[in-house]
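Visitor: Predicted model, plus sequence, below.
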Amino acid sequence: MTDSPVLEGEVADLQIQSIIGFDGTILRGFRVHPNGIHVIYPLGNKVSITHWVTKQQFFLNGHTNTISAIDISLSGKYVASGQINHIGFKAKVILWDFYERTILSEHELHKVRVEAVAFSLNDRYLISLGGRDCGSVVVWDVQDRQPLCGNSASRGVQGDATVLCKTNRREACFLTGGDGTLIVWCIDRLGRNVRGVDVALSKLKRVITCMDLNERDEICYCGTTTGDVLKIRLNFHHDIDILEPTKKPMMVGCFAKISRKKLPEGVVDLYSQGVRSLLLMESGNIIIGAGDGTVDMVAEKKVNLREPHSIAYKLPSIPELLVLKTTNVKGGVTSLVFYNNDEIFVGTTNCELFSIDLKTFETKLLITCHTSTIYDVAFPYQFSDVFATASKDDIRIWSISTLQELLRICVPNFICSSVVFSHDGKSILSAWNDGVIRSFTPLTGRLIFAIMNAHNKGVSALATTHHGKTLISGGCEGQVRLWDITPYRQELMCTLKEHKGPVSAIHINLTDDEAASASTDGTCIIWDVIRQVRKQILFANTLFMCVRYFPTGVQIMTAGSDRKVAYWEVLDGSLVRELEGSPSGAINCLDISFDGALFVTGGNDQIVKLWKYQEGVTTHIGLGHSAVVTAVCFSPDGKYVISTSSSGSIFLWHVPLELQQNRENNKQEISSPKDTPADTAQSVAIGASDPQCETPKKEEHINNLETSRSSEKSIKKSPAVKCRCIKACRCAKKKIIKAC
């Protein structure tokens, strides 16, 4: 009898089902394929190719660090991407085949960072621009798959070049711009050289952030950090075979928008936080995206003769841009791209994607995700259609089937360290770093109750019993507290003072009589919830980061900074087994499947590992996270694993079918708690400790969430973010639920 492949050491890849995320910080990081069906954008160290209609995702793997630049050729055949690397190391640029989804070529001719990549006309050249540590521009021959030439991107006292733009009629010409620099480049293929001509800006000092050219390569508009727009005449010859400009390119004007309010003489109205993105329309109008979220459609004012009494402005900017339409997307605009000629996609620094109708200029939220570290993820009890994530400023509820955000509960300027659903599905319990435990309704996000000053140094961990009457919390000061939850009062039952460091995790067994708490002081304590005393204490030379009960309650599993995964006996606290969870980094999180056959770990090595519990061997590993893995969780049906990272991305992994086949048999061996009594359900869902908090008129259940199940009716009618207004909507276009 031969051993199984798993026991022989073969480890398979964990397949990605989908990724919820959008990196809005990358300039021009969202692109639409020329076929009008696919969209392309970077996600950490992967390039995401998404079918816009079916939402099916495909990922290009090859980068070793976060992607910083991306572009797609005009023919749609090629995709290029550049990355960031550590100081002193080379940064990689990869050329992809879009249809084959394979790597065609790659080079590491830049240092540390690639600022921008662009394809020339007819897909002949791939131009890449290095960052501050590199400062060079490299031309790559796409056909020969080899570098053609390169040069320094800035000269003399000029600053760093950060913007790259190709021409529309000449395949061997392009422009670069940045801090006090604007250069028109021409590629000499025979001489294997690239020459640049500086644009005459006179004494004007500007930092260029974006640029776009008209169809005939006559005029170039450049956005600046000052908040104005430069108009450049490139002076190309009318014959496109003549590459170099006949005269030195020069600035025609420096334009600001015409203010709608009366300003003092000599004062102009500039775009707040600078012009971040710019898009030139066929009609001659310009779409401008600013750092404060303003998106304007402007037209250049036609002036034949200058007024006899011209005003001397304090800045060289002249109000020549007439605002035709305007809106605001509440975040710095980093991407502007046309879609189907009647709308544009707008990407923001808040990692959100909007669509704007060019006729009405109405905005619609399409993609949203967390902008900072996700600290926890949780599923409702025995309900796999939705899950919740906790991060800075908010809690978000997501749909498994549609990958849409169903609900957002915001508590500005505070961090949610833990989130858990009550077992009856009628409330969302959350722990915050301001020391408050908050409970919300699962459908509307209204506050049910708030336990003020639950911990004086912030609440770090949270768990609730199956009957919902007892809540257990852990704080950064090391205390574990038990709370009695009643309809109109949340009363402290006891305070357990054993830990000397912050409590990192709490887990309760299925019978609700024991709870285990892990702390960074190197101890893990098993508590008797009924008698409110310590039963066992476990010591290890590590910072415990997570703890989980085995479904039968006879063992617990811990992991921490020593990179070890440990099995402990609950009865006497003895160490049963110890596994090496990671060879390089700490283990931050783990979870055990409902049947106890599998467990999953994630840590600082950015790898998600799937293990067999009894054998203690790794069966699958998931690669793709570009940052530290902060939380992992099995779905209640055992089909998916959710993992989150400090970059704000959410990965949905598919559990292999061969590991699910024995699940139904194992489920019968695990005893489940009895149904929640009706009076307990009412006590958890109704009640308020603060008179200012609004009490829901009727109970809400997570299973009744309209968009939690995939249906055409729910998808069409449900917004990306639900509104909490009771009668008339008073929210902004970006609807966010404000909580106490």
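Guide: Here it is on my side, so go on.

Visitor: make it CA atoms for all contacts and neighbour counts henceforth
Guide: Noted.

Visitor: What helices and strands are in contact with the strand or helix carrying residue 183?
Guide: Assigned by DSSP states H and E, residue 183 belongs to strand 182-188. Using 3 or more Cα pairs under 8 Å, 6 or more residues apart in numbering; DSSP states H and E, the elements in contact with strand 182-188 are strand 173-178, strand 193-198.

Visitor: Pick the most deeply packed of the ones you listed.
Guide: Of the helices and strands packed on strand 182-188, the one with the most neighbours on average (mean count of other Cα atoms under 10 Å) is strand 173-178, at a mean of 23.

Visitor: Check the offset of that one from the chain's centre.
Guide: Centroid separation between strand 173-178 and its chain, computed with Cα atoms, centre = their mean, to the nearest Å, is 30 Å.

Visitor: same for it, what does it pack against?
Guide: So strand 173-178, by 3+ Cα pairs under 8 Å, 6+ apart, packs with strand 161-166, strand 182-188, strand 208-213.

Visitor: just the helices in this protein please.
Guide: 663-669, 678-685, 712-717 (DSSP state H).

Visitor: will you turn the helices and strands packed on strand 173-178 into TSV that also has distance to residue 83?
Guide: Converted to TSV, those look like this (distance: least, Cα to Cα, whole Å):
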stretch	distance to residue 83
strand 161-166	14
strand 182-188	23
strand 208-213	19
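
Visitor: What number of residues are in the vicinity of the nearest residue to residue 550 once chain neighbours are set aside?
Guide: Distances taken as Cα to Cα, 6 or more residues apart in numbering place residue 556 nearest to residue 550, at 5.6 Å, with adjacent residues excluded. Neighbour count of residue 556, defined by other Cα atoms under 10 Å: 23.

Visitor: Centre of the chain to the longest strand seen in the chain, how far?
Guide: Using DSSP state E to define each element, the chain has its longest strand at strand 405-421. In terms of Cα atoms, centre = their mean, the centre of strand 405-421 is found 15 Å from the chain centre.

Visitor: Check stretch 213-222 too.
Guide: Distance of stretch 213-222 from its chain centroid, counting by Cα atoms, centre = their mean, is 34 Å.

Visitor: Give me the residues contacting it.
Guide: 167-169, 208-212, 229-236, 278, 280, 282 (Cα atoms under 8 Å, 6 or more residues apart in numbering).

Visitor: Quick check, residue 471 in contact with residue 451.
Guide: No: if you go by Cα atoms under 8 Å, residue 471 and residue 451 don't touch, sitting 11.1 Å apart.

Visitor: mind listing what the nearest residue to residue 651 once chain neighbours are set aside touches?
Guide: Of all residues not flanking residue 651 in the chain, residue 19 sits nearest, at 4.6 Å (Cα to Cα, 6+ apart). Taking Cα under 8 Å, 6+ apart as the criterion, residue 19 is in contact with 649-652.

Visitor: what about versus this one:
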Amino acid sequence: MAKCYDGPRLELDYVIGYSGIPNGLKVHPDRQHLIYSLGNTVIIENIETKKQQTLMGHSGDVSCLTVSNTGNYIASGQVIHMGFKADIIIWDYQKKELYARLQLHKVKIEGLVFSPNDTYLLSLGGQDDGSVVVWDVKTKDAICGSPAQLESAGITAAVAYHETDENCFFTCGDGTLRVWELDVKNRKIKPTDVNIGQMNRVCKCIQMKDNYLLCGTTTGDILGVNIGSKLLQFLGPGGPNIKTQKNFSCGVTALAHIKDNQMLIGSGEGEVALVSYHLNKKNNWVFKKERNWFDKNVSKEKVGVAAIALRGKGHQFFVGLTNSQIYRFNLSDSELEGNLIKTCHNSSVTDIAFPARTSELFVTSQLGQIRFWLMNGKEILRQEVANMTCTSVALTQDGRMVYSAWNDGKIRGYSFKRDKSGLHLDPKFTIHDAHSNGVTALACTSDGHCIISGGGEGQVRIWRVSDDYCTTQLEHNMMEHKGSVSAIRISKHDNMCVSSSFDGTTIIWNLERKNRSQIVFANTLFKCVVYNREENQIVTSGTDRKLVYWDVLDGSRIRVLDGSESGSINAMDITADGSVIATGGDDKILKLWNYDTGEVISVGLGHSGNIQRIKISPDNSHIVSVSADGAILVWKFPRDLI
């Protein structure tokens, strides 16, 4: 593997994905760039042009991030395995490179925030650490630290810095709300607990505005604390008396103060609300929900607001949801109307496919969804089947039909239909009980009227589709695999196909005689297989981390290559001319191999989750790889290899 890193690197064209971590969406002070995370990567994206830059340096998923007030720095923290220290990375924004790597907290970084003048960085450890540390940004050293809460309190969940005072910051959490004073000379921090009376609250987010400290709670209300007196000033919107206005359902998960006693509130139910608050004549605080919004694209799934990011003074703001969607809002509009600017998968991507005649779009699948994407990253079409996972997708060469395999044992066929509401998928047929243990692999012949499917029970079945694509018939059942079928490839002339299985066999089938032509064995769980250009060889791989070339006629082993040093190889594809093979797997590395020499010629580093599938576009311009964390990465195919 070490040799792979010395060679050329694949250029990442763009990334489709957003982690949706709490408070993990920021707008840079230049107002032109969104900053968010995907797995272990920090992404800087131009709001208008959509051009992206990636910052990669974490060994685990990013758990929190922040941007300095001057915009000179980005700081990101991560989560790592139990027993290890979690990294904090300070990035130089102008150079787009690592400025400092800080290590002190255990397992997870819960929160980060810069002081007003970027002099200090405040970090909060997670449940297994429980400490708060102040770092000197210039010297890159820790100044001091302390337990974040009393032993009798719960977990501290959020941090915020004073708007103007470099020596004052705040923390909140489960039964804890503290104002801290920093004494740099004596290298100490001193906490003062805020008295909120007999109330028991769990605070999830915190922000200072003017002389108030605003804290969102899991009970759906806002605590307003006077910073000067360190006393609770108000509680809303409902407070102890919820007759006038109810608290936010599922708790307050994000908040952002705008101006003139107005704030934006995001709830765990997915609501975004503009709320104003003021003192009435009786000297009581009154809250008013002026406008609110819910994501209309969400049906029954529970989706919460993960972050609210203001652009400038808040006339425009962005909202990140826990289902990996990002919306843009304008406060000048009479109603809060979110414009969806980024959508992506929020669970493992199971398959990817290109149409045979174009490289301008591709289709992906995941839990409950099939999505169509343009090559610029824009989603154009979606089909949903609730609570079921689409395991595989296939497109006919004429582009008329989409065939999909599902873990409920059904094969669903869709055609494209355009009406007044726009383009959508029209269900044409459903094959019930296609496989008893779920359909795990799928492919179709070039004419689109024959489907080859593999199931969890190990059977490979041939289905004949009628001329009008409305009915299907089981033509043949081939029962030789003893384990789940992982992949199926059909030859160019539709007379042969090859299926790989977790039982350690890969079988080449004669589709004309409908029987086995050849079989190969290995001590592995086969996960992927491809034909070479002449279709006289196949290449397999799986949990043994080997790339093995096999002869189609006699099943003999021709060549064995070490495909990975760690983790199985889950995905494989080959260019149309057969000169380059692309592989990826649990080591999260995309590799391009010269088919003839068996050497790695280029490497792509960017995935933070296990690579599940890889596809090379028909025109060899791009490579698309998808992973278990929901990410879609589009790479530029090296020009010297085209």
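Guide: Happy to help now that I have it. Everything quoted here is computed from the prediction, not taken from an experiment.

Visitor: What's the TM-score once they're superposed?
Guide: Here the TM-score for the pair of chains, by TM-score structural alignment, normalised by the length of the second structure, is 0.94; 624 aligned residues with a Cα RMSD of 1.9 Å.

Visitor: follow-up on the earlier one: how about the strand holding residue 183 of the first structure, aligned to which bit of the second structure?
Guide: Aligned using TM-score structural alignment, strand 182-188 of the first structure spans residues 177-183 in the second structure.

Visitor: any idea how far residue 714 of the first structure is from residue 557 of the first structure?
Guide: Applying Cα to Cα, to the nearest Å, the value for residue 557 of the first structure to residue 714 of the first structure is 40 Å.

Visitor: do residue 105 of the first structure as well
Guide: In this view, residue 105 of the first structure and residue 714 of the first structure are 44 Å apart by Cα to Cα.

Visitor: repeat for residue 327 of the first structure
Guide: The gap separating residue 327 of the first structure from residue 714 of the first structure is 28 Å, by Cα to Cα.

Visitor: Could you do residue 111 of the first structure as well?
Guide: Separation of residue 111 of the first structure from residue 714 of the first structure (Cα to Cα) stands at 49 Å.

Visitor: Mind checking which of these two has more residues around it?
Guide: residue 111 (22 against 14).

Visitor: list the contacts for that one?
Guide: 85, 87-91, 130-131, 133-134.

Visitor: that older thread, and the residue nearest to residue 651 of the first structure, what pairs with it in the second structure?
Guide: In the second structure, residue 19 of the first structure lands on residue 15 (TM-score structural alignment).

Visitor: got it, and residue 114 of the first structure?
Guide: Here residue 114 of the first structure is matched to residue 109 in the second structure, going by TM-score structural alignment.

Visitor: Could you measure from that match over to residue 277 of the second structure?
Guide: Residue 109 of the second structure is 33 Å from residue 277 of the second structure, by Cα to Cα.

Visitor: now swap in residue 328 of the second structure and tell me
Guide: Using Cα to Cα, residue 328 of the second structure is found at 24 Å from residue 277 of the second structure.

Visitor: Same question for residue 522 of the second structure.
Guide: 69 Å.

Visitor: before we move on, what about residue 468 of the second structure?
Guide: Using Cα to Cα, residue 468 of the second structure is found at 62 Å from residue 277 of the second structure.

Visitor: Looking at those two, which one has more neighbours?
Guide: residue 277 (17 against 8).

Visitor: Alignment lookup: the more buried one to the first structure.
Guide: Alignment note (TM-score structural alignment): residue 277 of the second structure maps to residue 300 of the first structure.

Visitor: show me what contacts that match?
Guide: For residue 300 of the first structure, the contact set (Cα under 8 Å, 6+ apart) comprises 285, 320-322.

Visitor: Spatially, and excluding backbone neighbours, which residue is closest to residue 574 of the first structure.
Guide: residue 568 (5.6 Å).

Visitor: The one you found contacts residue 559, correct?
Guide: No: using Cα under 8 Å, residue 568 of the first structure makes no contact with residue 559, being 11.1 Å away.

Visitor: So between the two, which is more surrounded?
Guide: Higher neighbour count among residue 568 of the first structure and residue 559: residue 559, with 30 against 19, using other Cα under 10 Å.

Visitor: where do the strands sit along the stretch 201-350 of the first structure?
Guide: Ranges of strands in the stretch 201-350 of the first structure, per DSSP state E, counting those that start in this stretch, are 208-213, 219-224, 229-233, 250-257, 275-280, 286-290, 294-300, 318-328, 333-339, 343-348.

Visitor: The fifth one aligns to what range in the second structure?
Guide: With TM-score structural alignment applied, strand 275-280 of the first structure matches the range 252-257 in the second structure.

Visitor: Need the contact partners of that stretch.
Guide: Outside of stretch 252-257 of the second structure, the residues within contact range by Cα under 8 Å, 6+ apart are 22-23, 204-207, 209, 216-222, 263-268, 304-310.

Visitor: what's the mean deviation for that stretch versus the first structure?
Guide: Compared with the first structure after fitting, stretch 252-257 of the second structure has a mean deviation of 0.7 Å; criterion: mean Cα distance after the TM-score superposition for the first structure.

Visitor: Would you mind measuring from the counterpart of residue 157 of the first structure in the second structure to residue 596 of the second structure?
Guide: Residue 157 of the first structure maps onto residue 152 in the second structure, with residues paired by TM-score structural alignment. Applying Cα to Cα, the value for residue 152 of the second structure to residue 596 of the second structure is 66 Å.

Visitor: Spatially nearest residue to the equivalent of residue 560 of the second structure over in the first structure (excluding sequence neighbours)?
Guide: The alignment partner of residue 560 of the second structure in the first structure, by TM-score structural alignment, is residue 578. Leaving aside its chain neighbours, residue 578 of the first structure sits nearest to residue 566 (4.4 Å; criterion: Cα to Cα, 6+ apart).

Visitor: which residues touch that neighbour?
Guide: Listed by Cα under 8 Å, 6+ apart, the contact set of residue 566 of the first structure reads 557-559, 575-579.

Visitor: re the thing from before, list of residues touching the strand holding residue 183 of the first structure?
Guide: By Cα under 8 Å, 6+ apart, strand 182-188 of the first structure touches 172-177, 193-199, 208, 243-244, 249.

Visitor: ok, average deviation of that strand from the second structure?
Guide: For strand 182-188 of the first structure, the mean deviation from the second structure after alignment is 0.9 Å (mean Cα distance after the TM-score superposition for the first structure).

Visitor: For the corresponding residue of the first structure for residue 343 of the second structure, which non-adjacent residue is closest in space?
Guide: Alignment note: residue 343 of the second structure maps to residue 368 in the first structure; criterion TM-score structural alignment. What sits nearest to residue 368 of the first structure in space, not counting adjacent residues and going by Cα to Cα, 6+ apart, is residue 352, at 4.5 Å.

Visitor: For that neighbour, the count of nearby residues, please.
Guide: 23.

Visitor: from what I can see residue 296 of the first structure touches residue 329, true?
Guide: No: at 10.9 Å, residue 296 of the first structure does not count as touching residue 329 under the criterion of Cα under 8 Å.

Visitor: Fine, thanks again, bye for now.
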